[in-house]
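1. Structural data only, the sequence is not supplied:
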């Protein structure tokens, strides 16, 4: 028997494309050699690789945590790398279940919280399945459910298909499960695009003169309006806002919609900020990244291509492409120089003295560079963890790009803790301080009161 296999044979064996097999050969994941223009793969190496894949699969399992007396119970969905969950834990919740389909995130959860129940694709489970996995009896009250359904369906950077997208459907599944499990409170976390995404998209060429008026579902915000209608009919009250995590102590300006839903029918208050941009409300000012990035001994990071490094070597902390000599700006930007928009993410060095911009899932993409303030490289995974406030010892599974993705998609810990702290106060029926007039984000009409008023005007034409 031959000790080598062809690329085609390996692709069939692994059920992946031939191109992917070649990539694995180049990366050294498969022991191989090139004969002429073709790769051949060592059979023993293929067997080892298959065993490694099998070991990396994390199976669903039940909760093995002991019940903690007097600790409120929380269940987590779309858990990712557990950023929101860690914040909820800090506030005092006992998280008994995580639900996550992504294989690398599942490995991360299993590495760090092996005794928390773990389930996969939310569409595969009933409310009874969830109670069983979390080891919660039907007569036990669930205090909190938290979840950030995949946001691509609502992202302003995507096609914005709302609930016509499969990822939008899991959003509805989450709401259905919440209404069936009937927790005292449940949280919906999502991107800013949720505030403006229509439920049913009408092409722009079919709008205006000669076409019928826009239906309610076709208006900006139609998707959120549909969600809120479901909540109203269920008896849950709600409040929401667009929250900048920098207002809660995160060294990062990152905005997320948080909808707080309450079973008691009382409209929940907004989250309580702990910081403000310039010290408003006598709060500490936003946290810069400078102190957060100290003392990291090892860095795992991507690299910029040499053609970009040429320009980075000319930029100081806090600068972007506009800090280059004028004669080099067009050279550095190419065709993007003539496009619209501020283009502030191109050739961007972070500032030591400000919060970081939103951490993206890939810090070396040309339009969203996240370069170290002084070193000629992107931020490292370890710096990503510090900025998103993950513990240094939080283990991340998967290749480097997957580690960036997990942290880049996470909710900052402090924002999660603010959510948990608010719900704890509500559970204890304690007073929650009001911050009337506080600027939670840089955008208008993002609080539930202002948004609903604005949507009503759009309906009226």
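-> All right, it came through fine. Small disclaimer: the values here were computed from a predicted structure and weren't measured.
2. can we go C-alpha only for contacts and neighbour counts from here?
-> OK.
3. Closest to the centroid, which residue in this protein?
-> residue 409 (2.8 Å; Cα atoms, centre = their mean).
4. ok, that one to residue 347 distance?
-> Look at residue 409 and residue 347: by Cα to Cα, to the nearest Å, they are 22 Å apart.
5. Assumed residue 75 was part of a strand.
-> Yes: under DSSP: H, G, I helix; E, B strand; the rest coil, residue 75 sits within a strand.
6. who's in contact with it?
-> Each residue near residue 75 by Cα atoms under 8 Å, 6 or more residues apart in numbering is listed here: 95, 96, 97, 98, 142, 144, 145, 146.
7. Residue 245 too?
-> By Cα under 8 Å, 6+ apart, the contact set of residue 245 is 252, 253, 254, 255, 256, 412, 414, 415.
8. May I ask which helix or strand encompasses the fifth one?
-> Assigning secondary structure by DSSP states H and E places residue 256 in strand 255-262.
9. Could you point out the helix or strand that follows that strand?
-> Next element after strand 255-262 (DSSP H and E): helix 306-312.
10. quick one on the thing from earlier: which of the contacts of residue 245 sits closest to residue 175?
-> residue 256 (18.4 Å; Cα to Cα).
11. Tell me how many other residues surround the closest one.
-> Residue 256 has 20 neighbours, counted by other Cα atoms under 10 Å.
12. Among the contacts of residue 75, which pair sits farthest apart?
-> Using Cα to Cα, the pair of the contacts of residue 75 lying farthest apart is 98 and 142, separated by 14.2 Å.
13. So between these two, which is more surrounded?
-> The neighbour comparison of residue 98 against residue 142 (other Cα under 10 Å) goes to residue 98, with 29 against 20.
14. That one against residue 74, yeah?
-> No: the criterion here is Cα atoms under 8 Å, and residue 98 misses it with residue 74 at 9.5 Å.
15. Distance of residue 196 relative to residue 451?
-> 10 Å.
16. can you pull out the strands in the protein?
-> Ranges of strands in the chain, per DSSP state E, are 4-6, 32-35, 38-42, 73-77, 94-99, 117-119, 144-147, 185-190, 237-244, 255-262.
17. export the ones you listed to CSV and tack on distance to residue 393?
-> Listed next are the strands of the chain as CSV, based on distance: least, Cα to Cα, whole Å:
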stretch, distance to residue 393
strand 4-6, 40
strand 32-35, 35
strand 38-42, 36
strand 73-77, 21
strand 94-99, 19
strand 117-119, 21
strand 144-147, 24
strand 185-190, 26
strand 237-244, 26
strand 255-262, 26
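18. closest to residue 286 out of those?
-> With respect to residue 286, and counting by Cα to Cα, the nearest of the strands of the chain is strand 237-244 at 10.6 Å.
19. Off-centre distance for that closest one?
-> How far strand 237-244 lies from its chain's middle: 17 Å, per Cα atoms, centre = their mean, to the nearest Å.
20. one more structure, for comparison:
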């Protein structure tokens, strides 16, 4: 039976570790996965992102958050950069004895709501290239993040198993699990599969008694306060739009609700990206009930319920619970558990801002996984 690692009860009160284990980041995007690892004391020394606006967003947001200038290291496609070039850029000829690789290959080809072309799609093939780079660079550990369709759809699961066999053939011990950000304190129902692997040579040196092919060995994060969150509480359904007196139901944790994340931003423009919002243009903005989120688009969030998956770049429109407008970029960042110090640049097109935020791993979820790796590997 799998054992879990209970995550820390209050990260805000815990000092950041300072071990600075080097990390290479692929498909970096907004950098939320990187930020979660940085918060646990890891040090991203090399990053790769092909999309120009994502690179600009990363440079702005990460620099503001980390307090020093940060830029994407390499803007080429992962297909066009081999292991020797990556190693030279990242390590400058002095490869450290211990480093990690993290990344979330583009997922539309494995998503039920996406193209569903799997390994044969343009993006789907990048997962195999990512695995190739892991096997070539041989980190001590790696993280591979993707949508739940990778394990919940038969043909995609077979593809994943083939990738795992490749990793095991290169002496990696691999484990994977579907995690929901909601169960780790994020006000969002977002399920993602996390594949974690460690080098067999490292595991043998540390007497872990593991071998390629073993499963359920990694202690994935768990927070008992939010276990089974979707069915644990009596979440409210819908309310007529515009209802003023709508108190939080007893027992529901406020930090798992949309209002707990964005309630203080309703009439505020003090923070960066607080005014970044598409203008209302449809009568639906005043007609859709609060909490009506079952339709494909024009979902109005409920103030006392968690948000559906933040997917703002996939033609979804998420409406503010109490106002006749869409969410702002700052509100979307809050729902993704990004710190208020993180911001996207003024000149970035609004559609790219929402796509950047929607594609990212919630920061709190990323940190929970990074924390589990740090504790498991004794860093």
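-> Cool, the structure landed. Just so it is clear, the structure is predicted and the values come from calculations on it, not from any experiment.
21. what's the TM-score here?
-> Once superposed, the chains reach a TM-score of 0.75 (TM-score structural alignment, normalised by the length of the second structure), with 310 aligned residues with a Cα RMSD of 2.4 Å.
22. Now for the equivalent of residue 236 of the first structure over in the second structure: which residues touch it?
-> Correspondence of residue 236 of the first structure to the second structure, assessed by TM-score structural alignment: residue 172. Residues in contact with residue 172 of the second structure, defined by Cα under 8 Å, 6+ apart, are 197, 198, 199, 200, 212.
23. The second one reaches residue 140, doesn't it?
-> So the one you mean is residue 198 of the second structure. Yes: contact status for residue 198 of the second structure versus residue 140: in contact at 5.7 Å, counting by Cα under 8 Å.
24. of these two, who's got more company?
-> residue 198 (27 against 20).
25. I'd like the distance between the nearest residue to that one once chain neighbours are set aside and residue 94 of the second structure.
-> Nearest residue to residue 198 of the second structure, sequence neighbours excluded (Cα to Cα, 6 or more residues apart in numbering): residue 141, at 4.2 Å. Residue 141 of the second structure is 18 Å from residue 94 of the second structure, where distance means Cα to Cα.
26. can you check residue 292 of the second structure too?
-> Distance, residue 292 of the second structure to residue 94 of the second structure, by Cα to Cα: 55 Å.
27. Which one's more surrounded, the two?
-> Of the pair residue 292 of the second structure and residue 94, residue 292 is the one with more neighbours under other Cα under 10 Å, namely 19 against 9.
28. Against residue 285 of the second structure, how distant is the more buried one?
-> From residue 292 of the second structure to residue 285 of the second structure the distance is 12 Å (Cα to Cα).
29. what do you get for residue 362 of the second structure?
-> Taken as Cα to Cα, the span from residue 362 of the second structure to residue 285 of the second structure is 27 Å.
30. Of these two, which one has the most company?
-> residue 362 (27 against 19).
31. what's the matching residue for the more buried one over in the first structure?
-> Aligned by TM-score structural alignment, residue 362 of the second structure pairs with residue 412 of the first structure.
32. For its match, list the residues it contacts.
-> 83, 84, 87, 245, 250, 388, 389, 390.
33. Tell me the spacing between it and residue 399 of the first structure.
-> Residue 412 of the first structure is 22 Å from residue 399 of the first structure, by Cα to Cα.
34. for residue 7 of the first structure, same thing?
-> Residue 7 of the first structure is 22 Å from residue 399 of the first structure, by Cα to Cα.
35. if you count what's nearby, which of these two comes out ahead?
-> Neighbour comparison, residue 7 of the first structure and residue 399: the larger count goes to residue 7, with 21 against 10 (by other Cα under 10 Å).
36. The more buried one touches residue 22, doesn't it?
-> Yes: assessed by Cα under 8 Å, residue 7 of the first structure is found in contact with residue 22 at 7.2 Å.
37. Give the residues shared as contacts by the two.
-> In contact with both residue 7 of the first structure and residue 22: residue 39, using Cα under 8 Å, 6+ apart.
38. Tell me which residue of the second structure lines up with residue 183 of the first structure.
-> By TM-score structural alignment, residue 183 of the first structure lines up with residue 139 in the second structure.
39. measure the aligned residue in the second structure for residue 291 of the first structure to residue 337 of the second structure for me?
-> Using TM-score structural alignment as the criterion, residue 291 of the first structure maps onto residue 260 of the second structure. Per Cα to Cα, residue 260 of the second structure is found 11 Å from residue 337 of the second structure.
40. quick one, which of the two is more surrounded?
-> residue 337 (21 against 18).
41. mind listing what the more buried one touches?
-> Contacts of residue 337 of the second structure by Cα under 8 Å, 6+ apart are 186, 187, 362, 363, 364.
42. how does it look with 7 Å?
-> Residue 337 of the second structure makes contact with 186, 362, 363, 364, according to Cα atoms under 7 Å, 6 or more residues apart in numbering.
43. Same question for residue 312 of the first structure.
-> Taking Cα under 7 Å, 6+ apart as the test, what residue 312 of the first structure contacts is 347, 376.
44. any idea how far residue 348 of the second structure lies from residue 144 of the second structure?
-> In terms of Cα to Cα, residue 348 of the second structure sits 28 Å off from residue 144 of the second structure.
45. Of the two, which one has the most company?
-> residue 144 (19 against 13).
46. The more buried one is in contact with residue 100, isn't it?
-> No: under the criterion of Cα atoms under 7 Å, residue 144 of the second structure makes no contact with residue 100, lying 11.3 Å away.
47. any common contacting residues for these two?
-> By Cα under 7 Å, 6+ apart, no residue touches both residue 144 of the second structure and residue 100.
48. Setting aside sequence neighbours, what's the nearest residue to the counterpart of residue 276 of the second structure in the first structure?
-> Under the alignment (TM-score structural alignment), residue 276 of the second structure maps onto residue 300 of the first structure. In space, residue 300 of the first structure comes closest to residue 380 once its chain neighbours are excluded; the distance is 5.3 Å by Cα to Cα, 6+ apart.
49. Let me see the contact set for that neighbour.
-> Contacts for residue 380 of the first structure (Cα under 7 Å, 6+ apart) come out as 299, 300, 301.
50. between those residues, which is nearest residue 49 of the first structure?
-> For the contacts of residue 380 of the first structure, the closest approach to residue 49 of the first structure (Cα to Cα) belongs to residue 300, at 23.5 Å.
51. And the helices in the stretch 101-250 of the second structure, which stretches?
-> 124-137, 149-152, 154-169, 200-205, 229-232 (DSSP state H, counting those that start in this stretch).
52. which one of those helices lies closest to residue 316 of the second structure?
-> It's helix 149-152; of these, that one is closest to residue 316 of the second structure (Cα to Cα) at 18.7 Å.
53. Name the nearest residue to residue 150 of the first structure, ignoring sequence neighbours.
-> That would be residue 167: by Cα to Cα, 6+ apart, it lies 5.8 Å from residue 150 of the first structure.
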